[in-house]
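K.L.:
Next come a sequence and a model predicted from it.
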Amino acid sequence: MVAAESAASDLLRSLGLDIDTDEMAETPRRMVAAYHELLTGPDVDLTTFPNTEGYDELVLVANIPVRSVCEHHMLPFVGVAHVGYLPDERILGLSKFARLVELVARRPQTQERLTTHVADQLITHLQPRGVGVVVEAEHTCMSLRGVRAQGTRTVTSALRGTLRDAAARAEFLSLAREQGARP
């Protein structure tokens, strides 16, 4: 962390900021701690259970908080994910959806990559009949700088397996849109 704090100090100074004031003296340390928190996290054990009831309808976990960092500007993007699946032989513990989204989000990336990676991880670990992921997020690299388009949300989706079929796709996307529209 010492090297990161030194680099943060150098960056701030090279941008013309005086970090030798009482207000800014701890900023390099805080900056490193903030990025460390945004970019690292514990591994997640995706606990699955036998689908003893033979449940075969859509399961949707909506409005999962998403916080990640744009790899192009190293600025945060924040929003929600809606993650659904069609179970097969195993079902996933519900808290694991939020844990998986959080784990995948803790790296610099594009929103498109985050969305597809969540879907692919569920396919790999759960082997369901289908998976759908929709992520809606506001990118501060777009709202705080450049075009400054505050309130603009980017929506990405990834559909796998039987959720690519027209009827299942329509049901999942309709439910995700409905959930996303709620306050």
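P.N.:
That came through fine. Numbering: from 1, shown residues only.

K.L.:
C-alpha from now on. contacts and neighbour counts both.
P.N.:
OK.

K.L.:
how about the strands of this structure, start to end?
P.N.:
48-50, 59-70, 76-86, 90-92, 108-109, 130-139, 154-161 (DSSP state E).

K.L.:
From the contact counts, what lies against the second one?
P.N.:
Applying 3 or more Cα pairs under 8 Å, 6 or more residues apart in numbering; DSSP states H and E, one finds that strand 59-70 makes contact with helix 27-39, strand 76-86, helix 95-105, strand 108-109, helix 166-180.

K.L.:
before we move on, the earlier item: quickly compare the strands of the chain and say which is most buried.
P.N.:
Scoring the strands of the chain by mean neighbour count under mean count of other Cα atoms under 10 Å gives strand 130-139 as the most buried, with a mean of 26.

K.L.:
In terms of secondary structure, what does that one contact?
P.N.:
For strand 130-139, the packing partners by 3+ Cα pairs under 8 Å, 6+ apart are strand 76-86, helix 111-126, strand 154-161, helix 166-180.

K.L.:
if you set the cut-off to 6 Å instead, what comes out?
P.N.:
Helices and strands touching strand 130-139, by 3 or more Cα pairs under 6 Å, 6 or more residues apart in numbering; DSSP states H and E, are strand 76-86, strand 154-161.

K.L.:
try this one side by side with the last:
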Amino acid sequence: MHNELKQSYKNIITAVGEDADREGLQDTPKRAAKAMEYLTQGYRQTLDEITNNAIFSSDADDMVLVQDIELYSMCEHHLLPFIGRCHIAYIPNGKVLGLSKFARIVDMYARRFQIQEQLTHQIAKAVEEITGAKGVGVIVEAKHMCMMMRGVEKQNSSMRTSVMLGNFRSDSKTRNEFLQLIKG
């Protein structure tokens, strides 16, 4: 994969009218290929692998909130970054997930070509699947470079998406508690 990406980046540099052999660009295809491999590593990961059995029995049945998880992803429409944060809440149903695993779940799905709506849904479904939670709420807030750097060029725009599953969808008190907690 690396050599294929490297050649593709060299072709892009040439196609835009640059000299790919110019001193400052000679190693760019190699560096860009390495960066792209990293930015898309989510395709080569699985939920079981990243959670690594960090699921523990627990009597806890109150809301658990992990807030402000940084995320960096790539818009599947323009291959430009979108950058933001994710808030995840769940109501345990006999099992809790190790804290760092929430960030790993976010990263696994964010490190794929994405749209924010799908990313939010994938994170929520993954938390539900791995924990068997009574309910899951996920909110993603992000700024999209495809909207900021090109097209309409709106620098202060951001997008917010949410997915509510189980109790978060059916119980307005649970949903409202989540929304109040993330306001800080």
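P.N.:
Structure's in. What do you need? Computed from a predicted model, the values in this text were never measured in an experiment.

K.L.:
where's Arg29 of the first structure relative to Asp20 of the first structure, distance?
P.N.:
13 Å (Cα to Cα, to the nearest Å).

K.L.:
more crowded one of those two?
P.N.:
Neighbours were counted for Arg29 of the first structure and for Asp20 using other Cα atoms under 10 Å; Arg29 has more, 17 against 12.

K.L.:
re the thing from before, can I get the helices and strands packed on strand 130-139 of the first structure in CSV including distance to Ala105 of the first structure?
P.N.:
CSV is the format used below for those (distance: least, Cα to Cα, whole Å):
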stretch, distance to Ala105 of the first structure
strand 76-86, 10
strand 154-161, 14
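
K.L.:
closest one to Phe172 of the first structure among the ones you listed?
P.N.:
Nearest to Phe172 of the first structure, of all these, is strand 76-86, at 7.3 Å by Cα to Cα.

K.L.:
residue range for that closest one in the second structure?
P.N.:
Using TM-score structural alignment, strand 76-86 of the first structure lines up with residues 81-91 of the second structure.

K.L.:
mean deviation (superposed) between the matching stretch and the first structure, please.
P.N.:
Once the two models are superposed, stretch 81-91 of the second structure sits on average 0.5 Å from its counterpart in the first structure (mean Cα distance after the TM-score superposition for the first structure).

K.L.:
ok so, going back, right, and the helices and strands packed on strand 130-139 of the first structure - which one's nearest Gln111 of the first structure?
P.N.:
Comparing those under Cα to Cα, the one sitting nearest is strand 154-161, at 7.1 Å.

K.L.:
Between the two ends of stretch 75-95 of the second structure, how far is it?
P.N.:
Stretch 75-95 of the second structure has its terminal residues 34 Å apart, counting by Cα to Cα.

K.L.:
Quick check: the residue nearest the centre of the second structure vs Glu117 of the second structure, distance?
P.N.:
With distances taken as Cα atoms, centre = their mean, the residue of the second structure nearest its centroid is Ala110 (2.8 Å). For Ala110 of the second structure, the distance to Glu117 of the second structure (Cα to Cα) stands at 11 Å.

K.L.:
Which among the helices and strands packed on strand 59-70 of the first structure is found nearest to Val131 of the first structure?
P.N.:
strand 76-86 (4.3 Å).

K.L.:
related to what we said a few turns ago, to His139 of the first structure, which of the helices and strands packed on strand 59-70 of the first structure lies closest?
P.N.:
Nearest to His139 of the first structure among these is strand 76-86 (4.2 Å), distances taken as Cα to Cα.

K.L.:
what does that closest one contact?
P.N.:
57-69, 128-140, 176 (Cα atoms under 6 Å, 6 or more residues apart in numbering).

K.L.:
Could you find the counterpart of Ala168 of the first structure in the second structure?
P.N.:
So Ala168 of the first structure corresponds to Thr174, using TM-score structural alignment.

K.L.:
What residue in the first structure is paired with Arg111 of the second structure?
P.N.:
Using TM-score structural alignment, Arg111 of the second structure lines up with Arg106 in the first structure.

K.L.:
out of everything not next to it in sequence, what's closest to its match?
P.N.:
Ranked by Cα to Cα, 6 or more residues apart in numbering and with sequence neighbours excluded, the top spatial neighbour of Arg106 of the first structure is Leu39, at 4.4 Å.

K.L.:
ok, how many other residues are close to the one you found?
P.N.:
Using other Cα under 10 Å: Leu39 of the first structure sits among 17 other residues.

K.L.:
For Ala62 of the first structure, see how far away it is.
P.N.:
For Leu39 of the first structure, the distance to Ala62 of the first structure - Cα to Cα - is 23 Å.

K.L.:
What number of residues are in the vicinity of Val106 of the second structure?
P.N.:
28.

K.L.:
gap between Pro29 of the second structure and Pro81 of the second structure?
P.N.:
19 Å.
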